[in-house]
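Chemist: only geometry, no sequence info:
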């Protein structure tokens, strides 16, 4: 879907990198290695995003460190589009309502790092989660998303240590209003 709207593969990779996980940052050279693309193409797209105010750049010596501008008026919209692109939003709509007492859902793994992946890794925190129902929902949802879904389920009391230990690799995608 996103590929038909945005024809630049580099632009899509940058959107995934910076607008899925707000903690992601990158230097031009590290992005070159990560994306396996030329620095010229990446530099052009970074400049476009920076000129549009979508990315912020900080100079560190002779390098520029890029990160998403979370105060940009379009940040939330872009984040939502990226979540839809990777299939997380549809998954949440299907799963959360009927699962039990879900407190939080985190995205982890390659997608949380802003890299496209055939696998969606989720951390689900809550009490009285119906694991059999979750398993059947995942089984039904995977073909629709054309991605494998892996998940960890923690009771609320047990999740704190895991979240503290892995907080830099986690992206909160659902937080119960209760």
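Modeler: Done, it's in. Quick caveat: nothing in here was measured; it's all calculated off a predicted structure. Numbering: from 1, shown residues only.
Chemist: can we go C-alpha only for contacts and neighbour counts from here?
Modeler: Will do.
Chemist: residues of the longest helix seen in the chain that come out buried?
Modeler: Across the chain, the longest stretch assigned as helix under DSSP state H is helix 131-145. The neighbour-count check on helix 131-145 (16 or more other CA atoms under 10 Å) flags 134, 137, 138, 141, 142, 145 as buried.
Chemist: elements contacting it?
Modeler: Contacts defined by 3 or more CA pairs under 8 Å, 6 or more residues apart in numbering; DSSP states H and E place helix 131-145 against helix 88-99, strand 148-154.
Chemist: Name the residues that touch whichever helix or strand comes after the longest one?
Modeler: Using DSSP states H and E, the next helix or strand after helix 88-99 towards the C-terminus is strand 101-108. Surrounding strand 101-108, the residues in contact under the criterion CA atoms under 8 Å, 6 or more residues apart in numbering are 96, 120-129, 156, 169-176.
Chemist: Put this next to the previous one:
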């Protein structure tokens, strides 16, 4: 089951981003970038959720920040639901961020698109000098913990650029699909023509 079964994609993304980590407070534009949604669509939903008390909002100059309201009676239930449906994302970040040789890493496929089940495999694109020999042992524990098959696709940034130049079908599909970023910056990735 995914959050998208119960909520609109916008609301599901808000819950995923804000209820996974109770200490997280995020600016509207950061949330929009991570969710892959327009700030205007996100703003409408955030305003509605803030009105219900599920999230808290505050202004700091021009910036508008949001966070989960941990005192709300539904917080524990929503946090549990998010953890069960999206817990692999923060776990992957914890494993991948410290590893050397990774410039960019993201989840693509059904999980990023919002229509995965708890048994869906996890498609990862890893760009950098790291190889499967070093990456596989780091991911093995997560695969067992979350009972999900992890499918890492590793290549150098030059290999990826070549695939993009040659209009490789896999590269074209991954480029246009939604992504959950694990390591690296989406804006840098986009600006470099990846």
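Modeler: In hand now; what should we look at? Here the structure is a predicted model, which is why all the values come from computation and not from measurement.
Chemist: quick one: TM-score?
Modeler: Aligned and superposed, the two chains score 0.54 in TM-score terms (TM-score structural alignment, normalised by the length of the first structure); 130 aligned residues with a CA RMSD of 4.3 Å.
Chemist: picking up where we left off before, just the buried subset of the contacts of strand 101-108 of the first structure, please.
Modeler: Here, 16+ other CA under 10 Å leaves 96, 120-127, 129, 156, 169-171, 173-174 buried among the contacts of strand 101-108 of the first structure.
Chemist: dump the residue contacts of the most centrally placed residue in the second structure.
Modeler: Nearest residue to the geometric centre of the second structure (CA atoms, centre = their mean): residue 180, 2.8 Å. The contact partners of residue 180 of the second structure, taken as CA under 8 Å, 6+ apart, are 34, 35, 89, 106, 107, 108, 112.
Chemist: Nearest to residue 16 of the second structure among the residues you listed?
Modeler: residue 35 (9.0 Å; CA to CA).
Chemist: quick one: what's aligned to that closest one in the first structure?
Modeler: If you follow residue 35 of the second structure across to the first structure using TM-score structural alignment, you land on residue 22.
Chemist: got the residue ranges for the helices in the second structure?
Modeler: Under DSSP H, the second structure gives helices at 3-6, 9-19, 28-35, 39-52, 75-86, 88-96, 110-113, 132-146, 157-165, 169-176, 186-191.
Chemist: Could you single out the most deeply buried of these?
Modeler: Highest mean neighbour count among these (mean count of other CA atoms under 10 Å): helix 9-19, with a mean of 22.
Chemist: so what does it touch, helix or strand wise?
Modeler: For helix 9-19 of the second structure, the packing partners by 3+ CA pairs under 8 Å, 6+ apart come out as helix 3-6, helix 28-35, helix 39-52, strand 63-68, helix 75-86.
Chemist: 7 Å instead?
Modeler: strand 63-68, helix 75-86 (3 or more CA pairs under 7 Å, 6 or more residues apart in numbering; DSSP states H and E).
Chemist: Would you mind giving the helices and strands packed on helix 131-145 of the first structure as a markdown table with distance to residue 11 of the first structure added?
Modeler: Shown next, in a markdown table, are these (distance: least, CA to CA, whole Å):
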| stretch | distance to residue 11 of the first structure |
| --- | --- |
| helix 88-99 | 20 |
| strand 148-154 | 24 |
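Chemist: Quick one, which of the ones you listed gets closest to residue 12 of the first structure.
Modeler: For those, proximity to residue 12 of the first structure was assessed by CA to CA; helix 88-99 is nearest, at 16.6 Å.
Chemist: contacting residues around that closest one?
Modeler: Helix 88-99 of the first structure is contacted by residues 83, 84, 102, 129, 130, 133, 134, 137, 141 when judged by CA atoms under 7 Å, 6 or more residues apart in numbering.
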